[in-house]
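K.L.:
Sequence first, then the predicted structure:
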Amino acid sequence: MAEEKPFEERTEQATPRKREKAREKGEVPRSREITSIIPMWSVLLYLFFGGAVLHSLMNYVRNGLQRSAELSITESSIVEVFKADSIQFGMLMLPLFAVILIVTISVHFLQTGFLLSAAPLSPQFSRVNPLAGIKRYFSLNMVVEALKGLFKITVLGTVLYLILKEQMFKMPLLVDMSIQSVQAFSFHQIYRLFLISAVVLTIFAVADFAYQRWYFGRNLKMTRQEIKDEHKEVEGSPLVKARIRSLQREMARKRMMQEVPKADVVITNPTHFAVCLKYDLQGMGAPKVIAKGQNLVAEKIKEVARKSGVPQFEDKPLARSLFRLEIGEEIPEVFYKAVAAILANVYKLKGKGVHL
């Protein structure tokens, strides 16, 4: 594997081709922070919009507390209570899990789009290389991740401490409250803590997503030489393209030479141009150019024509004019008279007639 170039040398933005190749490998900018806050926001939205659910959850807790005081503890009673509570709790939590699943999938698509790649699952021996592991451990990204985690815990802990400190003086008052009031107060404070924590973590998640996009783009940057190499890979090097064009011309020339024996006549310059004409009275409206050449190619056409017994007529102006036509093109009407005279001589020799 080629050695990775230093960031200082990679000054050019990644090309669309490199971005597409990275995407095929499953390499896209994504933030784990955004994924981590999904369950928290799902719970908050679930409780905020589901008043009936919150009421059922409070009843579930209250009934559990009441039953625990009244229940005679036996093996069968514990099993029955466990079954009933499990079913009730599952029914309460099922919509929440559905919300978490839907939101998780939605956020994933918002971050990466539709992406299916088996490349991350393939074995990569660099991952088990101790030296590579040490490099990753002390990389810029790992340092940033560590500082980011420390900063997040510090800020979140400070915010929660200030909120709890504000509510501490209310704690002694709970002793004189009813169970319903204690429940309402507790749920309100928990919901408030969840909401503030979610807001703080969302700010971190948005900042982290912006950082991940920047870091991903930075890693994809290319050197000028890499861009040139990619261009050569896509378009082909000038030498290769020239060689391909040369081979294509050679193949076209060979195919053209195979048509020379089928010509009725070759009109020459006589040294610089040679144009082969064919005329089929039944299938053509006018004589057609089936081969042509200049200089060395013209000499080759005349040589093949001699070996094949194709008549050659010298007419410098006509040969030069017909050479401008494309292979497969019928001659214009302006040349009918001159070509007809030549073909008349050819067909006279062959015992045919010509009508243009």
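P.N.:
Cool, the structure landed.
K.L.:
going forward, measure contacts and count neighbours with C-alpha atoms only.
P.N.:
Fine.
K.L.:
so where do the strands sit in this protein?
P.N.:
All strands of the chain, identified by DSSP state E, fall at 265-268, 273-278, 288-294, 312-314.
K.L.:
For Thr35, find the nearest of the ones you listed.
P.N.:
For Thr35, the closest of the strands of the chain is strand 288-294, at 69.1 Å, according to CA to CA.
K.L.:
can you list the residues that contact the closest one?
P.N.:
The contact list for strand 288-294 (CA atoms under 8 Å, 6 or more residues apart in numbering) reads 256-257, 259-260, 263, 272-279, 298, 301, 323, 325-331.
K.L.:
hmm, which of those are the buried ones?
P.N.:
Buried members of the contacts of strand 288-294, counted by 16 or more other CA atoms under 10 Å: 256-257, 259-260, 263, 272-279, 298, 301, 323, 325, 327, 330-331.
K.L.:
top helix in this protein by residue count?
P.N.:
Scanning the chain for the helix with the most residues, using DSSP state H, yields helix 179-220.
K.L.:
what's that helix packed up against?
P.N.:
helix 32-49, helix 51-70, helix 140-167 (3 or more CA pairs under 8 Å, 6 or more residues apart in numbering; DSSP states H and E).
K.L.:
Give me whichever of those helices is most buried.
P.N.:
Among these, ranked by average contacts under mean count of other CA atoms under 10 Å, first place goes to helix 32-49 (a mean of 17).
K.L.:
Report the inter-axis angle for that one versus helix 51-70.
P.N.:
80 degrees (axes from the mean of the first three to the mean of the last three CA atoms, to 10 degrees).
K.L.:
re earlier: tell me what angle the longest helix of the chain forms with helix 140-167.
P.N.:
When the same axes, to 10 degrees is applied, the directions of helix 179-220 and helix 140-167 differ by 160 degrees.
K.L.:
what does stretch 320-330 rub up against?
P.N.:
Defining contact as CA under 8 Å, 6+ apart, one finds that stretch 320-330 is touched by 269, 273-275, 285-293, 331.
K.L.:
Including distance to Pro39, could those residues go into TSV?
P.N.:
Listed next are those as TSV, based on distance: CA to CA, whole Å:
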residue	distance to Pro39
Asn269	87
Phe273	82
Ala274	82
Val275	80
Gly285	79
Ala286	81
Pro287	81
Lys288	78
Val289	77
Ile290	75
Ala291	76
Lys292	77
Gly293	77
Ile331	79
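K.L.:
okay, pairing it with this:
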Amino acid sequence: MAETSDQDSKTEEPTEKKVRDALEQGNIPVSREAPIFASMAALMVILTFLIGRGVQQITLTLKGLLDDPDGFPLGAPADALNLLTVVGLEALRFLTPLLVIFAVFGLAAQLLQNAPNLVLQRIMPDLSRISPLNGWKRLFGTQGLVEFAKSMFKLASVSAVVAFVLRSSEAKAFEAMYTDPVALPEMILSIAMRIVSAICIATIVLVAIDLAWARFHWRRELRMTKQEIKDEHKQAEGDPLIKARLRSLARDRSRQRMIASAARATLVIANPTHFAIALRYKREENAAPLVVAKGMDVIALKIREVAEQNRIPVIENKALARALYEAVQVDQVIPAEFFRPVAEIIYFLQSKQAPRPEKVQ
């Protein structure tokens, strides 16, 4: 019940990361019917192009052995070994193309479904695979019932196809009783080809259904809960609380550096307690005053405090301080429209040479 409810809670489609992780771990949609169809197709190719010629060749070899038994003396163990070698090589020449075709079709059935991917984790020992309880669940679970239904469909389809082909060949079977025995292999081969081709056609339908079911079941098993999607998003983007905390720390460090930079200023323009802009002007450094710090409220008070500690003139000009705060950026020179009012303040300070902060109305 708990497992069913957990599966029911997985209502969201899998994310790209979930699908990618499943593929990397070797969890891929696979049709078990595709290799069976590939085997039947390989058998059809063999019956059509190879079996007749191969049987004819091996028949000639055996006929030569039976017609001329004296040609292979068996007086010593070496003679028996030579005879077995000849027969074995002939059988190997007959079986090798068959095995190669079966292997090629089997590999093609797997490669056409999914790209090859070496996953060592899939071949590692796993005790759950030999657990009787898990085996019982696999047998009587949804997947087990689907496999049972497919097996029954295959049995019914193959039985119906074989019965239909044999019934249609019933007349030929009776005629074979009165024909030359030499023609029997060709007739049997013809009937076998009809049976295999009919089974291939029936298996194609099953393979198409099984491919669709395998991919549907695979994506259904990969479904996620809403909480899993949220957790994955947090892992990919970072926890919002942690990111907010990191941004806050970064802003604090930036403010501290900026406030410390206020000690390099040559004057501070302030709106008594709300705004403060620390400017540095040295003719040999910059063509225009450089903004080294700016702040509002608490930061403005900190900038004024640093200025007073370093005996930097603080000029109170409400309109100019507010306008500068809105227009300037730290580590940049002031815009051209502020050159004249700031230049007047600098000229005033240089002419007065005041060691203490002055207030200009």
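P.N.:
Cool, got the structure. Just so we're clear, the structure is a prediction, and the values are computed from it rather than from any experiment.
K.L.:
among the strands of the first structure, which is nearest Ala198 of the first structure?
P.N.:
strand 288-294 (79.0 Å).
K.L.:
tally of neighbours for the aligned partner of Ala242 of the first structure in the second structure?
P.N.:
In the second structure, the residue matched to Ala242 of the first structure (TM-score structural alignment) is Ala244. Residues lying near Ala244 of the second structure (other CA atoms under 10 Å) number 12.
K.L.:
next one: the one 4 residues further on
P.N.:
Here the number of neighbours of Ser248 of the second structure (other CA under 10 Å) works out to 12.
K.L.:
Give the aligned equivalent of Arg129 of the second structure in the first structure.
P.N.:
Aligned by TM-score structural alignment, Arg129 of the second structure pairs with Arg127 of the first structure.
K.L.:
which residues does that match contact?
P.N.:
Counting by CA under 8 Å, 6+ apart, Arg127 of the first structure touches Gly133.
K.L.:
re earlier: can you tell me which of the strands of the first structure is most buried?
P.N.:
strand 273-278 (a mean of 28).
K.L.:
quick one, that one and strand 288-294 angle?
P.N.:
Using the same axes, to 10 degrees: strand 273-278 of the first structure against strand 288-294 is 160 degrees.
K.L.:
Strand 273-278 of the first structure vs the second structure - mean distance after superposition?
P.N.:
For strand 273-278 of the first structure, the mean deviation from the second structure after alignment is 1.8 Å (mean CA distance after the TM-score superposition for the first structure).
K.L.:
Show residues contacting that strand.
P.N.:
For strand 273-278 of the first structure, using CA under 8 Å, 6+ apart, the contacting residues are 260, 262-268, 287-295, 298-299, 301-302, 319-320, 322-323.
K.L.:
That strand corresponds to what range in the second structure?
P.N.:
Strand 273-278 of the first structure maps onto residues 275-280 of the second structure, going by TM-score structural alignment.
K.L.:
The matching stretch: how far from the chain's middle?
P.N.:
Averaging C-alpha positions (CA atoms, centre = their mean, to the nearest Å) puts stretch 275-280 of the second structure 54 Å from its chain's average.
K.L.:
in the second structure, what residues pair with stretch 293-308 of the first structure?
P.N.:
Mapped onto the second structure using TM-score structural alignment, stretch 293-308 of the first structure spans residues 295-310.
K.L.:
What residues sit buried inside the matching stretch?
P.N.:
295-296, 299-308.
K.L.:
Pick out the most distant pair among those.
P.N.:
Met296 and Glu308 (17.0 Å).
K.L.:
Return the member of the contacts of stretch 320-330 of the first structure nearest to Ala132 of the first structure.
P.N.:
Gly293 (63.3 Å).
K.L.:
So the closest one versus Tyr336 of the first structure, what's the distance?
P.N.:
Gly293 of the first structure sits 21 Å away from Tyr336 of the first structure, going by CA to CA, to the nearest Å.
K.L.:
Kindly report the same for Phe204 of the first structure.
P.N.:
Relative to Tyr336 of the first structure, Phe204 of the first structure is positioned 84 Å away (CA to CA).
K.L.:
So for the two, which sits in the more crowded spot?
P.N.:
Legend: neighbour count by other CA under 10 Å for Phe204 of the first structure and Tyr336, higher for Phe204 (19 against 15).
K.L.:
quick one: what's aligned to that one in the second structure?
P.N.:
In the second structure, Phe204 of the first structure lines up with Leu206, judged by TM-score structural alignment.
K.L.:
How about that match: what's its closest non-neighbour residue?
P.N.:
Distances taken as CA to CA, 6 or more residues apart in numbering place Glu33 nearest to Leu206 of the second structure, at 7.2 Å, with adjacent residues excluded.
K.L.:
quick one: contacts for the one you found?
P.N.:
203, 206-207, 210.
K.L.:
now, among those, which is nearest to Pro29 of the second structure?
P.N.:
Using CA to CA, Asp210 comes nearest to Pro29 of the second structure of these, at 10.3 Å.
K.L.:
how about the closest one, what does it touch?
P.N.:
31-33.
K.L.:
Okay, Arg122 of the second structure and Leu241 of the second structure: tell me how far apart.
P.N.:
Arg122 of the second structure sits 37 Å away from Leu241 of the second structure, going by CA to CA.
K.L.:
and the aligned partner of Ser190 of the second structure in the first structure, how many residues sit next to it?
P.N.:
Aligned counterpart of Ser190 of the second structure in the first structure: His188 (TM-score structural alignment). Residue neighbour count, defined by other CA under 10 Å, stands at 12 for His188 of the first structure.
K.L.:
on that earlier part again, compile the contacts of Asp210 of the second structure into TSV and extend it with columns for distance to Leu111 of the second structure.
P.N.:
As requested, the contacts of Asp210 of the second structure are exported to TSV (distance: CA to CA, whole Å):
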residue	distance to Leu111 of the second structure
Ser31	12
Arg32	13
Glu33	14
